[in-house]
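Trainee: My questions concern the predicted model and sequence given below.
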Amino acid sequence: MAQKRFTLSGSVRDAATGETLIGASVRLESATGKAGAITNAYGFYAVSANEGTYTLTISYISYKTVVQTIVLNKNINLNADLQAGKELQEVVVKAGERKNENVRSPQMGVERLDMKLLDNIPVLFGEKDVLKTIQLLPGVKSGGEGTTGFFVRGGASDQNLILLDEATVYNSSHLLGFFSTFNADAIKNVDLYKGGMPAQYGGRLSSVLDVKMDDGNNKQFSMQGGLGLISSRLKVEGPLIKDKSSFMISARRTYIDFLLKAAPDTSIRGNTLNFYDLNAKVNYKFDDKNTIYLSGYFGQDNIGIKDLFDNSWGNTTGTLRFNHVFNSRLFSNTSLIYNKYNYTVKLIDDVNNFTLTSLIRDINFKQDFQYFSNKHTLRFGIQGTHHRIAPSDISTSANSSFNPLSVENRYGLETSGYISDEYVVNPRVTLLYGLRVSLYNLLGPGTFNTYAANGDITSSATYGSGKSVSNYFNLEPRFSASYIINDENSVKASYNRNTQNIHILSNSGSSSPTDQYVMSSNNIRPEIADQVALGYFKNIQDNAYEFSGEVYYKTMQNQIEYKNAARLIANANVESELLFGHGRAYGLELYAKKTKGKLSGWISYTLSRTERKFNELNNGNYFPARQDRTHDVALVAIYKLGKRWTLSGNYIYNTGNAVTYPAGKYQVGGNTTYFYTERNANRLPYTSRLDVSATLEGKDTGKRFHSSWSFGLYNALNRKNPYSIDFRDVASDPTRTEAVQTSLFGIIPSVTLNFKF
């Protein structure tokens, strides 16, 4: 006779703060069988098993494990509050997941970042940085010295979907990339998907960086922050109604501009160089089945030289989210999301003065469901996003040498639906498969041109507001599978297709504030990527050591390049400057990590190739993409010296980016003009850097107040790494040419005082 099955469900939270714990392990075990689940992105879990008596184990890294006996004879709702364990005399380098999740999970190419780890990673100016840290992982390449732009498995920087509480962040950097937009104090969880992307994500080709903010402490008020050499930060959180409602506010600001005012050199007084950002979140728990969240982010950068220019740019996001538990098996999340990115460039001298503004704005609705069955976990949902892009608007004064210009706004509507299933076929085999369906519509009003290959207009049509100009329909299958050889070994495989309808036009190697955004149109087709990957995963010594190796191959359609001497900014016919072709990327990623003990850390190595092919370039042959680098190595070591001191360091080495050097030169009117042959046929010199840091924890007085000091040296070996190389005539002999390397940083010390109470 068939046995009855029942479901145990609920939420897992931090007992001290009320924060939901993402990735906590829930296990049911008895003499006749066992079952398990992992809490989802909202801290909810559901696990089904046959009727019977079980030992329930709920665990999370760095928290005390809860073990109890439970009689499962009906559907049960059980919420668990876990107590943080005593401070260990070691550093644990691991996310809060079950011990061998990297072996057992069918998901490939995913990295979950423990926010506590950031306290010990040396970074520029001593500022904890999510984006700098993920660039130390295999398959993730830095966009360059001092930047937060990154490339994943051969993709360009605009092919990464960056989410903050489900809202898209289009520019993730402050101060031209020296800092990221993510204030680590306000962040609870970071997931990076670089392969086998789940079906609930879409709109980008290469990766998803899913960042979630802290909900706020609903038990007691607390405050934390840090005072650094050039920036400071402060976070305040606490209950509005204890155990039911809480808030979190976190702010950060640099004060370089204040230091400039006190500079002895009067020529730099009055110059502008600063950024500030604000994270805020509030929630209210109606009951165990209904919770509402409201979160937002605002960030602004300002850079300017008095009487010459003034640049500013910033992101604004807002997310209203409602969680509802229909029953022990069905979980729902409904989201209304707003995000905007805008920039302003001003020239303010007496003659060449103008103001250029641009923005991209999205309004997004999402409805997601998660259904837990006996051997299945189903996810399904819908999403709709309305885009508005204002490419360029130039205003001038009466005596300006520039003419006013306004490029028409563009509007688009992206709708999608998805379904995926994680199916536990048997204790050894798990499948994760799904399908995403996407429909994109370019909408009026406006005049839309069609261009020939030489850039000439072949036709033009005007459309009214809301009228469909062009549309694209795509199916995006996703598939991953894992075979568990034993508790310590597994192999995984994946295939996924992704499409992208928002594109960046930029001549720089990584993102910059003045990047121009365009949508798919009658001239620009959606970018499409197909990726296959195969991996082997192994843990040893009770999961203290983790090893993995993955290989991947990716093909890309409708890739975008620019014609020689293309004019991208303030060009109403910018689509006439574009070329379209194909791309491919393939590589090997090796990863070894020590997760426990006084000495912990990891080594990552990536061997890869990234190429593009355009009929109009390089005689139609494949050539290296700008982000192509053969070798990338990262070594991270963290050592717990004692109760109070933690030492850490990281070393990176990577092959130089692909660039195009001049093949010759000639004189025109007394000026030197260079000519070029093959695209990206040369290399910048390699990059090598050692960063070190030390953290001194304050004495444990038994009181709530706690402090620590962080000391760091960025580029401790003072190596002059290449940022760019320019060519010029030798002053003493103009017939000869010399290459001039520009480097951004030498050795940079940092000191930060951190506090919490």
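Mentor: Looks like it came in fine. Numbers count the residues shown, from 1 in each chain.
Trainee: alpha carbons only for contacts and neighbour counts from here, please
Mentor: OK.
Trainee: what's downstream of the strand ranked longest in the chain, the next helix or strand?
Mentor: Secondary structure of the chain per DSSP state E: the longest strand is strand 376-396. As assigned by DSSP states H and E, the chain's next helix or strand after strand 376-396 is strand 405-406.
Trainee: which of the residues in the helix or strand following that following strand are buried?
Mentor: Next helix or strand after strand 405-406 toward the C-terminus (DSSP H and E): strand 410-424. For strand 410-424, a neighbour-count test (16 or more other Cα atoms under 10 Å) marks 410-424 as buried.
Trainee: Check it against this one:
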Amino acid sequence: MINLIRKSLLILLILPFEMFAQSDKLTVSGYIKDNKNGEGLIGASIFVKELMTGTTTNTYGFYSLTLPKGNYSLIISSVGYRKSIKDIKLIDQNVTLNVEVQEDGQELAEVVVNAKREDDNVQAIEMSVNKIDMKTIKKIPALLGEVDLVRAIQLLPGVSTVGEGASGFNVRGGGVDQNLILLDDAPVYNSSHLFGFFSIFNPDAVKDVKLIKGGIPAQYGGRGASILDVKMKEGNAKKLEINGGIGAIFSRLSIEAPIVKDKASFIVAARRSYIDVLAKPFLTGDNADSKFSFYDLTAKVNYNINQNNTVFLSGYFGRDVFGNDFGFNWGNSTLSARWNHVFSSKLFLNATAFYSNYDYLLDSDLANKRPNNAFRWTSNIENLSFKPDFTYYINPENTLTFGGQVLNYDFTPGSATASSNGDKRTFGSAPKNAVEYSAYVGNEMKVSSKLSLQYGIRFSRYDYTSKEDVYYERVKVGISDEFPSGYDINTKPNDPNKVLQSYQNFEPRFSMKLETSESSSIKASYNRMAQYIHLMSNTAASTPLDVWTSSTNNIKPQLIDQVALGFFKNLGENEYETSVEVYYKDLQNQIDYADRSDLFLNPEFEKDLMFGKGRAYGLELYGKKNKGKLTGWVSYTLARTERLVEGLNNSDWYPNRYDRTHTLNVVAQYEVNKKWSFGANFAYISGVPYSLGKAQGYYEGLPIGITDNGVRGNVRVPSYHRLDISATKKNKKALFGKGESEWVFSVYNLYNRRNPFSIYTRPKEESAQSQVGVVQNEAVRLSIIGSFIPSVTYNFKF
């Protein structure tokens, strides 16, 4: 089967490009790996001294260079590793050169900020991209001392959140649903534990983190704002390695080891909180069986079949559980199977098949004490996909990428069963199905020593079907209490085997880099993204109860166009990195909600949706110190994100609910010696807008705020600011007198700031007794974390 695929692809895809190859050229290719654990190095540099040209390794550590015949010295380098020089002879045949590089002991005495080329900020064609090494993330002071990937990226320019206790993050004016979060190529739909206080990513299992905010390459699609691409470790192929930590709120443990040395390895990492265990002695009566915990399990195994074939199998399973008799739980499950195949020294394949599921459950009778009087609510989104990605290394000046994907969606926006005295009633939103097809081609080309281009196009098609009656038409009926959006929905019987609606889009991508000197460059990019799925949420912050739904005949896909321009400059032999970027985004088919919208368990929720357009624009400043005892970065973002929806805010532009004008982050890490290091980060963020009712009326007996002429975003939450500090003490020994360990002491929110999460209104006491007509309101500020939080964590490795 492999041979058949190989021959077919060589004939159909490779031969047309052989016009670029010359008979007097040969190719050197192979893998660059860490000699301690056998992990492939991402972005390692391979430089040909004699020709002043080179390349970098891909996500799996593979590289390919086509050169004129001759003798060459290859310089292999990566930050944190010793340079390695290999002499090769390209005389009469292609050469396979695999290299294992050694960590630089002197470099390890400093804080390593990047796992990439030292001048990558200037030389790489990509812009609006941030990569953070896990060593750096682990040194950032964190809530309760627990290392958190998602909280770390919120310290980068262009990234924010609506507040503490909110799930997900926002990038350049985009919603939480506009971020494609990938864990070993499988999408994750809720990246948070404990209502947003921690992320689902176990730091002991993460190998690489890459956030793409603009200039998005053609191989990515399906979301409008950003790509967070997280790669898991492959497991130590050299020896047994155990990592773990004991913290104030949860503990973690990971084990990685070779199955067959240098051929196959695995990693298993687990975490579990123990809030419920610590609290149990204090819970009595009806609360004795209360559950509030979270856990996750991450695992991966890989097998290097031979020089040309490697297979990987990885998975994640995590869950949050809260409640007593009335229970609430949610979680993600993913499974990825990947095959890396080297067809030739120039053609590399990564084929991925994955399964992903996100679901939540509300159950009023977890203990089955009242089966005849219960309520059960479920919702989920499920994916199954196959995705081949090819890379063809034409020559050092041209790298071609192409591939495609078939992605199946199953949506259950909300299904509920209520039992009362033995009578059951089932209600909710109809399940939906869809298939997204996509294909792409892209090329990275070095036009000259100064100018490089990356361009491509992606084509996507989305077919929507439904197993139940279809809401085939939105009918304008006028705004009223029953129809707050002014629309009703007509229905008709549906054929579940018939495609109800198809959408298709071309998504062009373009990036350019012009070197203005050896240490500076100007970059520009444009990309169009089509997003076919939507997160239904009319609250200020995303929650686990939000509903994922499909584009339908009534809901069009979101279309986002972004342009960006930046200047990048390195100083002091790459000790300092600086950048300035500006961007503008045009957003079409954006969803907002009428006042009093009913989204949950509403089979006709489409009638409460309102559609319009958006715009987002901003300035991002970034400065980073990479070397020395003191390292870190400063980022500042000046931004605006707005919506225009007919019928809302007097049909004028209004700030979106996650609009933040100013965001300032300062991250500093100081290594005193090999034993002690310190960290600090400061965050200042402008408040988000909200709609504050000046007075209050009643709707069906419930209080509602009344704003002037339905104004949106008429007030802002006060600004947010916070300082965190940490100290790390390294020990010579770990458990049982072996390995190594460290104590991490940290204080979150050092100066005890009561940052507001939201503002809500309630009737003033003197007018609350009257529910007739209008009563006066008072504003109440809600803080999720209202004090400083000290913590101690013990980490070990052996």
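Mentor: Received, thanks. For clarity, every value in this text was computed on a predicted model and none was experimentally measured.
Trainee: ok so, going back, helices or strands next to the longest strand of structure 1 in the packing?
Mentor: With contacts taken as 3 or more Cα pairs under 8 Å, 6 or more residues apart in numbering; DSSP states H and E, strand 376-396 of structure 1 sits against strand 354-372, strand 405-406, strand 410-424, strand 516-519.
Trainee: could the ones you listed go into a markdown table alongside distance to Ser506 of structure 1?
Mentor: Below are those laid out as a markdown table (distance: least, Cα to Cα, whole Å):
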| stretch | distance to Ser506 of structure 1 |
| --- | --- |
| strand 354-372 | 14 |
| strand 405-406 | 20 |
| strand 410-424 | 18 |
| strand 516-519 | 7 |
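Trainee: need the helices for the stretch 451-600 of structure 1, in chain order.
Mentor: Using DSSP state H, counting those that start in this stretch, the stretch 451-600 of structure 1 contains no helices.
Trainee: what's the answer for the stretch 51-200 of structure 1, then?
Mentor: 101-104, 130-134.
Trainee: What is the shortest one packed up against?
Mentor: Helices and strands in packing contact with helix 101-104 of structure 1 are listed as strand 468-486, strand 489-500, strand 527-540; criterion 3+ Cα pairs under 8 Å, 6+ apart.
Trainee: picking that back up, what's the closest of the helices and strands packed on strand 376-396 of structure 1 to Val469 of structure 1?
Mentor: strand 410-424 (9.5 Å; Cα to Cα).
Trainee: Now that closest one on structure 2. Mean distance?
Mentor: Averaged over the aligned pairs, strand 410-424 of structure 1 sits 0.3 Å from structure 2 after superposition, using mean Cα distance after the TM-score superposition for structure 1.
Trainee: which residues sit against stretch 245-256 of structure 2?
Mentor: With contacts defined as Cα atoms under 8 Å, 6 or more residues apart in numbering, stretch 245-256 of structure 2 is touched by 144-146, 204-205, 235-236, 240-244, 265-275, 791-796.
Trainee: Where in structure 1 does it align, residue-wise?
Mentor: Following TM-score structural alignment, the aligned partner range for stretch 245-256 of structure 2 in structure 1 is 226-237.
Trainee: Distance from that stretch to the middle of the chain?
Mentor: A distance of 22 Å separates the C-alpha centroid of stretch 226-237 of structure 1 from that of its chain, computed with Cα atoms, centre = their mean, to the nearest Å.
Trainee: picking that back up, save the helices of the stretch 51-200 of structure 1 as a markdown table, and put in mean neighbour count and distance to Phe298 of structure 1 too.
Mentor: Output for those, formatted as a markdown table (neighbours: other Cα atoms under 10 Å; distance: least, Cα to Cα, whole Å):
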| stretch | mean neighbour count | distance to Phe298 of structure 1 |
| --- | --- | --- |
| helix 101-104 | 23 | 35 |
| helix 130-134 | 21 | 17 |
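Trainee: that older thread, Tyr170 of structure 1 is nearest to which of the helices and strands packed on strand 376-396 of structure 1?
Mentor: Of all these, it is strand 354-372 that lies closest to Tyr170 of structure 1, at 8.5 Å by Cα to Cα.
Trainee: In the closest one, which residues are buried?
Mentor: Quick answer for strand 354-372 of structure 1 (16+ other Cα under 10 Å): 354-372.
Trainee: With structure 2 overlaid, how far apart is it on average?
Mentor: Looks like 0.5 Å for strand 354-372 of structure 1 (mean Cα distance after the TM-score superposition for structure 1).
Trainee: returning to what we had before: highest average neighbour count across the helices and strands packed on helix 101-104 of structure 1?
Mentor: Burial of these is given as mean neighbour count (mean count of other Cα atoms under 10 Å); strand 489-500 ranks first at a mean of 24.
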